[in-house]
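Here is my input; please provide its structure:
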Amino acid sequence: MTAMTTASAWDVLEGVNLPDGYRVEITDGRIIMTPQGENQWEVILSASTQIKKQLSGKGRILSDVMIDFPSTLFGYAPDMAVIAPGAERNSRRRFEWHDVEAVLEVVSPSSENNDYVKKVRAYAECGIPVYVVIDPAEGVSTVHNAPSRTGVYREAERVPFGNDLFLPLGDRTLVLETGDFPVEPPTPGAAAG
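Reported below is the predicted structural model:
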């Protein structure tokens, strides 16, 4: 078991009863609670079912589960996290950032800046090999690869819904069919882009 040498952003929530039905994360030291939308849930259900089947016991997938990152300002519970085979929980009973092979986040209007900007930087700095942003409003996913400790991914590919997503995880590649991912209807009164 790996020993943690730094405090976790999650420590501030120790002993707090969090409301059911809300996703809780910490960004820039702020606690953010958001309800999960129907389209977001449908994407998570579809993708996690596909991933679990392909992992065949070699690793695991978690959804909205706290991961310990090396920061007291950022505590993320990714929509989906693929955990490496053989990874063990730390003394807090959580997996750590270095156990994560891929993160998939489903964008909602309230999480757009976090998913497209802050999490790209944080996940790249931590060396998360694959980061996927799934955007039902745009009907597109962006697969980020080749993280740099400077907070950028050197490769990014936009994949429209309906096309397969390829997630390279070391010696294996997961394939996600996106044909059943729901596309959000345009917001009434919003200009078409």
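
C-alpha from now on. contacts and neighbour counts both.
Fine.

need the helices for this structure, in chain order.
Per DSSP state H, the chain carries helices over the ranges 38-55, 112-113, 119-125.

Out of these, which one sits most buried?
With neighbours defined as mean count of other C-alpha atoms under 10 Å, the helices of the chain peak in mean count at helix 119-125, which reaches a mean of 21.

Next, the second sequence, to be compared with the first:
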Amino acid sequence: MTSPAEPPGNGVRSYRDLRDDVIRIRENVPGKLEISNGVIVHDPAAPNGLHELTAARISRRLEKVMPEGLLAHTGTAPDVEDVLQGVLRHPDVTVIAEADMAADGPLDPRALIAAIEVVSRSNPGNDWVGKIRDYPLLGVPVYAIFDLRTGSGAVLSDIRPTPSGPRYAMRKDFVYGEDVTIAEWTIPTGGLPRYS
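This is a model prediction of the structure:
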């Protein structure tokens, strides 16, 4: 669900105002708050056990095959932010070098190796539409989606310019049980949970 922000008298709110609102209300609002396309995006359901278990398993499987010095981070902080694009996102799994993670404050999206999302049951369009638009705009080279509703997903890569902005030119779909390659590393998808 995308919740439009309350505009001031001229109908336009600045990104900084939206970001201040997200920071101010984040601890008191259940679910996930992000900013995209001039609005606060609210996924009202707090991540459930299956969602978190999927993110943890993906993270562990990646860290087993990635070289030392890289992380497949899950957790509540930090956000990925591009002030000029007006986008604040928080991937379920962030693949990044440890050195780039050591920065104070939000992560520079251009430092990400990959962003991985586990599709929310309450707001699947956020992962399948909004983030497919935002992550190439931010310069994130690889975006992987795991959908617990269908037991399938996709890995998007190869950012190309288009008249409507940067878009991923390559998409590789997969079903649970197949191996999937995210950036340079291949992991199994067997044993990942599904929503009932």
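
and the aligned partner of Val106 of structure 1 in structure 2, how many residues sit next to it?
Mapped onto structure 2 by TM-score structural alignment, Val106 of structure 1 lines up with Val118. Using other C-alpha atoms under 10 Å, Val118 of structure 2 is surrounded by 24 other residues.

Figure out which of the helices of structure 1 is closest to Asp20 of structure 1.
Set against Asp20 of structure 1 and scored by C-alpha to C-alpha, the helices of structure 1 come closest in helix 38-55, at 14.8 Å.

which strands and helices sit next to that closest one?
In terms of contacts (3 or more C-alpha pairs under 8 Å, 6 or more residues apart in numbering; DSSP states H and E), helix 38-55 of structure 1 is packed against strand 60-62, strand 100-106, strand 172-176.

Out of those, which one sits most buried?
Burial of these is given as mean neighbour count (mean count of other C-alpha under 10 Å); strand 100-106 ranks first at a mean of 24.

gap between that strand and the chain center?
4 Å (C-alpha atoms, centre = their mean, to the nearest Å).

Identify all contacting residues around that strand.
Applying C-alpha atoms under 8 Å, 6 or more residues apart in numbering, the external contacts of strand 100-106 of structure 1 come out as 40, 43-44, 78-84, 115, 128-136, 167, 169.

can you check stretch 127-143 of structure 1 too?
Contacts of stretch 127-143 of structure 1 (C-alpha under 8 Å, 6+ apart): 39-40, 97-98, 100-108, 115-116, 120, 123, 144-149, 156-161, 165, 167-169, 181-186.

Give the ChimeraX command for selecting the buried subset of those residues.
This is how ChimeraX selects the buried members of these, with burial counted by 16 or more other C-alpha atoms under 10 Å:
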select :39,40,97,98,100,101,102,103,104,105,106,107,108,115,116,120,123,144,145,147,148,159,160,161,165,167,168,181,182,183
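
hmm, back to that, just put the helices and strands packed on helix 38-55 of structure 1 in CSV and tack on distance to Arg93 of structure 1.
As requested, the helices and strands packed on helix 38-55 of structure 1 are exported to CSV (distance: least, C-alpha to C-alpha, whole Å):
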stretch, distance to Arg93 of structure 1
strand 60-62, 14
strand 100-106, 15
strand 172-176, 27
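
Give me the distance between Leu137 of structure 2 and Ile116 of structure 2.
For Leu137 of structure 2, the distance to Ile116 of structure 2 equals 16 Å [C-alpha to C-alpha, to the nearest Å].

Oops, could you answer that again for Phe146 of structure 2 instead?
8 Å.
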